[in-house]
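J.: Okay, predicted coordinates and the sequence, questions at the end:
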Amino acid sequence: MEISKPERRFIISIIVVSAIVVILNQTLLLTAIPEIMNDLNIEFAQAQWLNTAFFLVNGIMIPVSAFFINKFTTRSLFLVAMGIFMTGTLIAALSSDYFVLLAGRIIQAISAGIMMPLTQVILLNLFPVSKRGRAMGLFGMVIGVAPAVGPVLGGFVVQSFEWSMLFWIVLPIAAANFIFAAFTMRNVTTQTNPKFDLLSLVLSILGFGSLLYGFSAAGTMGWSDPFVIGSLIFGAILVSVFVRRQLNLEQPILQLRVMKSRAFTLSSVIAIVFFTSIISGNNILPVFMQEMLDYTPLESGLAILPGAFIMGLIMPIAGYIFDRYGIKYLTILGSGMLLITSVMMAFLDENSSFWAITIIYTLRLVSVGFAMMPLTTYAMNSISNRLIPDGTALNNTMRQIGASLFTAIMVTIMTLIPASIDGASPSIESQVLGVNATFLFSGFLALLALIMAFFLKELKDIPEEDIVE
């Protein structure tokens, strides 16, 4: 179906607004947790599940998103996903009970797990290969800025209103976007009508869900915890069975043969390092600033915010550079900057100033801005248009699992080092050493990414027979 320029602008507006709303909800409750705990009379461990469950369900839905994108039209899937999101948001807004609120968050996450891959697939289908970098840069700007704005906006709102206002603010925006989409959204994807395989769906949900939970729990409960070990083993077995089944099915729900593309696989692995640097940094830096340097939650959020905004501004520029000059030098630049800034973060101590932390962390996020979305675009350009839904799902799944694994390792390092020095009552100095060690580990990952960057080939240098059809 031919899409006119005005129609394309309408579609881009719709998916950008939906992406902002959905991604904002991933972090919106982080600073509202204390208020929710007091209002619903629940413990911190329970309250954390409002965020953990969102993350897990979102991650579970991503691998099966390819099936839905291939099965249903763009318009129908988008409207259903937005309808699900609005339903979850309304339930959360009206809730006065913890389990009702948790149900609302889970329903929101089901939508998010479909919406994010769908948004990428729509953008990739709307633009020719030569302009995809700029389009994905626009998407990168959204996913870079929105998560950082969420905690600051959430903290501001709960200071003046009930926490339910967070959902009431989001709901009318989502509803307006839904109505607009109902009249202007067009079908831009091609339906292959894959056969539904219930066993594959169950294996995917349970397998990837167990792995994601195991990695996220390992950082706090420890790798030797029986439940963590059981979750990881159970998840690994089910994912192995899932992979084997997909390779043997005539119509798999996820085409794993996109991994035959060396360009796709290598760029997806490097992208894991950059995604990990965002997730781990956003988890570790607030702990470092609040628990060890006595900064307030607002101050730690403000330290992250400039880097997120600048990273978002750089992503469209990096996309333009990618379209003109290719992937290799952008990735080398990004990896090199990430390596240098990780080492600089490793030398922060209890006397480090707010501005020193903010500037170094901003430069760290700038490195991500240069490389992450170009790597994703490069990966999608290395496979045929028909396989883009599968490539998008697999690329996102690899990032989620990889970031969960490495973040868990870094949190483990952060807690084990002070415990080994001071025992059960670690000093501030030993806790800071633990944080320093985590950023050295991040620097090691950046070094690996830098080495791998030299093996990336520009798409014009890849033989046609190596493009997976």
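T.: Yep, that arrived.
J.: hey, let's count contacts and neighbours off CA atoms from now on
T.: Will do.
J.: and I428, how many neighbours?
T.: 16 (other Cα atoms under 10 Å).
J.: residue contacts, the residue nearest to it when sequence neighbours are not counted?
T.: The spatially closest residue to I428, leaving aside those adjacent along the chain, is M292, at 5.9 Å (Cα to Cα, 6 or more residues apart in numbering). Counting by Cα atoms under 8 Å, 6 or more residues apart in numbering, M292 makes contact with E350, I428, Q431, V432.
J.: Only the buried residues of stretch 428-444, if you could.
T.: Going by neighbour count (16 or more other Cα atoms under 10 Å), the buried part of stretch 428-444 is 428, 430-444.
J.: Show me the contact partners of it.
T.: By Cα under 8 Å, 6+ apart, the list of residues contacting stretch 428-444 from outside reads 277, 284, 288, 292, 338-340, 342-343, 345-350, 410-411, 413-418, 421-422.
J.: try it against this one:
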Amino acid sequence: MTVVLRILVLSTFVVLLNETVMVIAIPRLMREFEVTATAAGWLSTAFMLTMAVVIPVTGWFLQRVSTRTAFGLAMALFLTGTALAAAAPAFPVLLAARVIQASGTAVMMPLLMTTLMTLVPAQERGRVMGNVTLVISVAPALGPAVSGVVLQLGSWRLLFLAVLPIAGAMAVFGFRKMVNIGEPQDSPIDWPSVVLAALGFGALVYGLSELGAGAAAQSPLPPLATTLAGAALVGLFLWRQLSLQRSSAPLLDLRTLTYRHFSVTLGLVCLAFMGLMGAFILLPMYLQDVLGLTSLQTGMLLMPGGLAMGLLGPKVGKLYDRLGAPRLVVPGVVVAAVCLALFALVSSQTSPWLVLVLHLALGVGLAFIFTPVFTSGLAVLPPHLYSHGSALLGSLQQVAAAAGTALVVSVMSGQAAAAATSSATEALATGIRWGFGVCAVLGGLAVLVSLLVRTPPAQELTTPPKADGDDDTTSGEKAGNADAKPVN
């Protein structure tokens, strides 16, 4: 990898590690700030909402500013949020700090993906994307375990104080070594689109999250009405982007969806995230509330699966370069779907070791999904659509994660209430089994979509595209392959 990519990968690792360290600290924060579980849950909800609001704008933003400017802004926001969180005197300040952190994260992820697709030749993208997957997977997996260890040593503020000097060093070193990739394009921003994207994606993710929280949400806004309003505003946003494509530059270019293979991989990623986020919500609940494990034990038990997915990333990337996407994605989706189906059979008597094995197998299956899907999906787009493809992918991931959580938790809560005649633990176990059943159905649908995945044609892209004089007919469109051509 080039110096630029190494800087972005390491910076992304630091940013993503901080995203999950808060999970185990929630009970302590509730006691210290004297807030309810619902209020404390906003530390995660606000982070997800911010990502959903900011990411749609990054498609335009990354084309408008230089690489150094985008990197500097992302790290500055993250450092500001981290410092504010470490010194937060009250819960509202901590909540605001998480929003600022999320803003930096929302810029960093599309920046990494766009730069990777621009710099790396087609024949090496699998290997490099595998290394990126290693970072993206290992950082969140280490977060709960690191949090558990740090909280044993002292205050929750150490979670931010420990990250601050590392992130600061990465920001200073990265900004000094960072070079600009390509030339910024002087494209105007459509402010009505910004407003529609912020309100639409924000309301949709918020409404879905609150629907998933059920009766415990105590939401100030009606979740169902908010979800429907958000969906309507997103529809208006999409309609405006289609209109802008005919006359000027859209905020989020939907011509990415005219590339069949990108649309297929986008659908697969959404289904996978719906099922997996549902499972990731259910697993800690099952391990702690049904099997009686501590927070630290839960974090340590779930860590090997995340590590397996990350450590296999580079190997899977090399296999992708040799074998293509279908031979890796289809088996990976099948393994993940089977694991989710087996999770639907758990009970209060299931051994934690069996859960460990299933979660480890799930991580292996995921390793064979995400690297090939991300690489092949973005590969069919012409260079001037890379940033828009990354933004669309990131936006729909947030929506899919919220929708999966809402669906799974709603089913779990309903079935647990229906089984209330038994003990509370058994009723919860029943609800969790039904929740995993929904995840298994989503996994089955993902298997069907994975059969449509194809290996994109070889593309020769070894130098950054120029801002002026670009030929929109790129190598992917000239390749003569249906997967690389826009759908008429």
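T.: Looks like it came in fine. What you are looking at is a predicted structure, and each value in this text was computed from that prediction instead of being measured.
J.: Filter the contacts of stretch 428-444 of the first structure down to just the buried residues.
T.: The neighbour count (16+ other Cα under 10 Å) marks 277, 284, 288, 292, 338-340, 342-343, 345-349, 410-411, 413-415, 417-418, 421 as buried among the contacts of stretch 428-444 of the first structure.
J.: ok, now how distant is W60 of the second structure from L312 of the second structure?
T.: The span separating W60 of the second structure from L312 of the second structure equals 33 Å under the rule Cα to Cα, to the nearest Å.
J.: Over to T455 of the second structure?
T.: When distance is defined by Cα to Cα, T455 of the second structure is 20 Å away from L312 of the second structure.
J.: quick revisit: tell me which residue of the second structure matches up with the residue nearest to I428 of the first structure.
T.: Aligning on TM-score structural alignment places M292 of the first structure opposite V290 in the second structure.
J.: Can you give me the distance of its match to H359 of the second structure?
T.: Relative to H359 of the second structure, V290 of the second structure is positioned 17 Å away (criterion: Cα to Cα).
J.: okay, now the aligned partner of P383 of the second structure in the first structure: neighbour count?
T.: Using TM-score structural alignment, the equivalent of P383 of the second structure in the first structure is N385. Counted with other Cα under 10 Å, the burial measure for N385 of the first structure works out to 19 neighbours.
J.: do R244 of the first structure as well
T.: Counted with other Cα under 10 Å, the burial measure for R244 of the first structure works out to 12 neighbours.
J.: Just give me the match in the second structure for it.
T.: Alignment note: R244 of the first structure maps to W239 in the second structure; criterion TM-score structural alignment.
J.: Doesn't that match lie inside a strand?
T.: No - the assignment for W239 of the second structure (DSSP: H, G, I helix; E, B strand; the rest coil) gives helix, which keeps it out of a strand.
J.: so how far is P463 of the first structure from the residue nearest to D225 of the first structure when sequence neighbours are not counted?
T.: In space, and not counting its chain neighbours, D225 of the first structure is closest to A218: 7.7 Å by Cα to Cα, 6+ apart. In this structure, A218 of the first structure and P463 of the first structure are separated by 43 Å, where distance is defined by Cα to Cα.
J.: Neighbour count for the two, which is higher?
T.: Set side by side, A218 of the first structure and P463 give different neighbour counts by other Cα under 10 Å, the larger being at A218 (25 against 8).
J.: what sits against that one?
T.: Under the contact definition (Cα under 8 Å, 6+ apart), the residues listed for A218 of the first structure are D225, V228, A408, T412.
J.: For the residue positioned nearest the centre of the first structure, what is the enclosing helix or strand?
T.: Taking Cα atoms, centre = their mean as the criterion, Q400 is the residue nearest the geometric centre of the first structure, at 6.3 Å. Using DSSP states H and E, Q400 of the first structure falls within helix 388-422.
J.: on average, how far is that helix from the matching bit in the second structure?
T.: Compared with the second structure after the fit, helix 388-422 of the first structure shows a mean deviation of 1.2 Å (mean Cα distance after the TM-score superposition for the first structure).
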